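Participant: The sequence isn't on hand, but the structure is:
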């Protein structure tokens, strides 16, 4: 962890292709002398030191958003996040810096080009819905297409498709006043989807909803993103929402971006004490994944090899079993040392019949909270695999206990591994109690 300076971290590049949105050295100062304020900020002045020149709402923001990424900007009130998103759709012009939407710089384009970009390239979902009260749900969803000059029949067809996607089939003839808050926000989302823009901006889009509806909307957004692959920039002050939705998260404080990273990176390596305190109450078991706690297997054996070689390697490594993998490291199962020794004495030449394929594996992106149940049912460490089934690590039970015990200590709760073990209802087998099975692949 670094010190307490509010310095923007260099964003991790997520793709080699052209970013969908690129922000470079952007400042926004409201007041009589924004240019002078920017010059002093660039020279190292603080936000308070330029107050007489104007209010520095955004200071030196720099980041890229990859096509198809959900990029969350998170911060408390007054951090600058809403000002930032208004520069991303051209509502406000930066005092300095560049905002690139593809190859178009919103900071320098003329008014005609800006209006064209806002109609065709970027759409927005607002916190308080911003629906037209005298228009039906269908006409509200079709409104951006009407502005684009799309014919009535075509725009209504596209709007209906968007309403169907967000679960509002049958409500197209209703007025906004006849809908609940969650349904009205769905209309706002359908309107943005009907516009069929590449970039979707969402400014505190779910903040006005009650917790249950908010959770449903978050899940629906993720489901839609899985199908549509939009580039989404999502503004929120809710840390759990940011952690749940974001592929990457930018944390803002006093106009500056103080850290950019994945949820795991921000939880595991906060940039400064502000971020550390900000994430202190997050349920790490719901955010950290198997990949963040897994260990390298002490030993793997080739599935195409023989029992003599496997028995020798397990004896030298002092383990009672090992995972078997093929040449691509795809997990095939578990070989136990006793079985390999017995097969060697019997003259068996191949491991094929000795591999126990009934072993529990989990994907590397599985949250820690979802590892306890399979760990309780497995006599060996959990095998961690990637999208192609390749073995990338193992998670022994003791690692889960240490992770949970560490979180309890961080949160100020006195918790021992024994207490955590009892609460998780994990009961070690006799082999695990002696460490032999856990040592097999840990």
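Facilitator: That came in fine, so what should we check first? Please read all numbers here as calculations on a predicted model, not as lab measurements. Numbering: from 1, shown residues only.
Participant: hey, let's count contacts and neighbours off CA atoms from now on
Facilitator: Noted.
Participant: Which of the three states applies to the closest residue to residue 70 other than its chain neighbours?
Facilitator: Distances taken as CA to CA, 6 or more residues apart in numbering place residue 232 nearest to residue 70, at 4.7 Å, with adjacent residues excluded. In three-state terms, and counting by DSSP: H, G, I helix; E, B strand; the rest coil, residue 232 is strand.
Participant: repeat for residue 24
Facilitator: For residue 24, the assignment made with three-state DSSP gives strand.
Participant: What about it, how many residues nearby?
Facilitator: 15 (other CA atoms under 10 Å).
Participant: One more: the one 10 residues further on?
Facilitator: Other residues within reach of residue 34 by the criterion other CA under 10 Å amount to 21.
Participant: what residues are up against it?
Facilitator: 28, 53-54, 95 (CA atoms under 8 Å, 6 or more residues apart in numbering).
Participant: go on, residue 442?
Facilitator: The contact partners of residue 442, by CA under 8 Å, 6+ apart, come to 295-298, 381, 394-396.
Participant: Am I right that residue 234 is in contact with residue 201?
Facilitator: Yes: look at residue 234 against residue 201 with CA atoms under 8 Å: they come within range, at 6.1 Å.
Participant: just the strands in the stretch 1-150 of the chain please.
Facilitator: Assigned by DSSP state E, counting those that start in this stretch, the stretch 1-150 of the chain shows strands spanning 21-30, 55-65, 70-74, 96-101, 104-105, 122-125.
Participant: Below is an additional structure, to be compared with the one above:
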């Protein structure tokens, strides 16, 4: 949360990016600007529209996922970042530098030092050992062999392949080969990682492990990662933000929960329809504001606060944070016994809080069993929200919604 709270720093800016493949793209760009479809342009000119008016900013230190089906333009787009493909029109800026203005030598240095790429099919050199594969990028940068090998060994250890230095790629499993590819990309200290369908050739279990490792590494390294995938579950799992492409156009861009809960088009809605929301969303993404807070020092003041609530219960918060749930009935009884009594946690019922980072799937039983909305409490003991049965039913599309009386009590 501390990282998210910082103001985002733009690292990459893409503006008005078009790519028309063919012998004379400039001649036929007017048809693109007239709004002709991909099929119409192909039929009339023999040119293929790869990208149309792509605009995006990518922030320093985030995992930005670009996703879409085959032919959507996602792999074409990622190859524009390091100018493996030049655009027909548009701006590509990295840290304020116009990449289109780089000369041959400057572009070469840019590719060697600024960006590294992890390929779908690993891209390892079969005749070189694992450690030599990892050190390969450093040798191109001019780093000495001994220094390169030392650094390569460190990265192999980081990705869990210590002891495999002298093996050859053919001796490794697919998952191990991809770890070598990841270590090689990280070894160059490039600030930006381009990952094009990096895990899609792996078996599902190994793919899941690689996703976990990428998330774990990113928590330490804070690289800027541009990740291409056709798999929405993968995008939701690893992406800080997601851009969805269709036929070369961006149809939606946003944080994973925005896309999941508010699909912008029928195309995106079809993508998200089969996603298990309980596994994809966290409590923080769906919780309501932290209402019904009792912060009074005396029972009398607490009762006055309670009278202003829609509900007959509240959450007692003192200097040490959340203490428990208290009902109007309990407060009234305490007041009747002593109308000068102080408000303390002894008036409260125990109600275990839930973490804002908890995946919804893990809190469903407690939410359904609780008489009250569950308090959402952060690591510092502060109440940041509340989660009710009715909210769960709404978000998860549960057909067996609580009856009206239960919903009213829990909301």
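Facilitator: Great, that's in hand. Quick caveat, the model's predicted, so the values are computed rather than measured.
Participant: what's the TM between chain one and chain two?
Facilitator: The TM-score (TM-score structural alignment, normalised by the length of the second structure) is 0.91; 405 aligned residues with a CA RMSD of 2.5 Å.
Participant: just to revisit the earlier point, identify, from the contacts of residue 442 of the first structure, the entry nearest to residue 132 of the first structure.
Facilitator: Ranked by distance to residue 132 of the first structure (CA to CA), those are led by residue 395 at 53.3 Å.
Participant: Quick one: map the closest one onto the second structure.
Facilitator: With TM-score structural alignment defining the correspondence, residue 395 of the first structure maps onto residue 387 in the second structure.
Participant: before we move on, what about residue 196 of the first structure?
Facilitator: The alignment partner of residue 196 of the first structure in the second structure, by TM-score structural alignment, is residue 189.
Participant: got a list of what that match touches?
Facilitator: Going by CA under 8 Å, 6+ apart, residue 189 of the second structure touches residue 113.
Participant: Pick the most buried one from the strands of the stretch 1-150 of the first structure.
Facilitator: Most buried of the strands of the stretch 1-150 of the first structure by mean neighbour count (mean count of other CA atoms under 10 Å) is strand 70-74; its value is a mean of 26.
Participant: on average, how far is it from the matching bit in the second structure?
Facilitator: Strand 70-74 of the first structure differs from its equivalent in the second structure by a mean of 0.4 Å after superposition (mean CA distance after the TM-score superposition for the first structure).
Participant: Give the aligned range of that strand in the second structure.
Facilitator: Taking TM-score structural alignment, strand 70-74 of the first structure hits residues 63-67 over in the second structure.
Participant: sorry, back to before: show me just the buried residues among the contacts of residue 34 of the first structure.
Facilitator: 28, 53-54, 95 (16 or more other CA atoms under 10 Å).
Participant: Which residue of the first structure sits opposite residue 201 of the second structure in the alignment?
Facilitator: Mapped onto the first structure by TM-score structural alignment, residue 201 of the second structure lines up with residue 208.
Participant: Please report the distance of its match from residue 184 of the first structure.
Facilitator: Distance of residue 208 of the first structure to residue 184 of the first structure, given as CA to CA, to the nearest Å: 11 Å.
Participant: Same drill for these two, tell me which one is more crowded.
Facilitator: More crowded of residue 208 of the first structure and residue 184, by other CA under 10 Å: residue 184, with 21 against 15.
Participant: Pretty sure the more buried one sits against residue 176.
Facilitator: Yes: under the criterion of CA under 8 Å, residue 184 of the first structure makes contact with residue 176 at 6.3 Å.
Participant: what is in contact with those two at once?
Facilitator: With CA under 8 Å, 6+ apart, residue 184 of the first structure and residue 176 have common neighbours residue 131.
Participant: Determine the longest helix present in the second structure.
Facilitator: If you go by DSSP state H, the second structure has its longest helix at helix 204-221.
Participant: Contacts made by that helix with the rest, please.
Facilitator: If you take CA under 8 Å, 6+ apart as the criterion, helix 204-221 of the second structure is touched by 159, 175, 179, 199-200, 234, 237-238.
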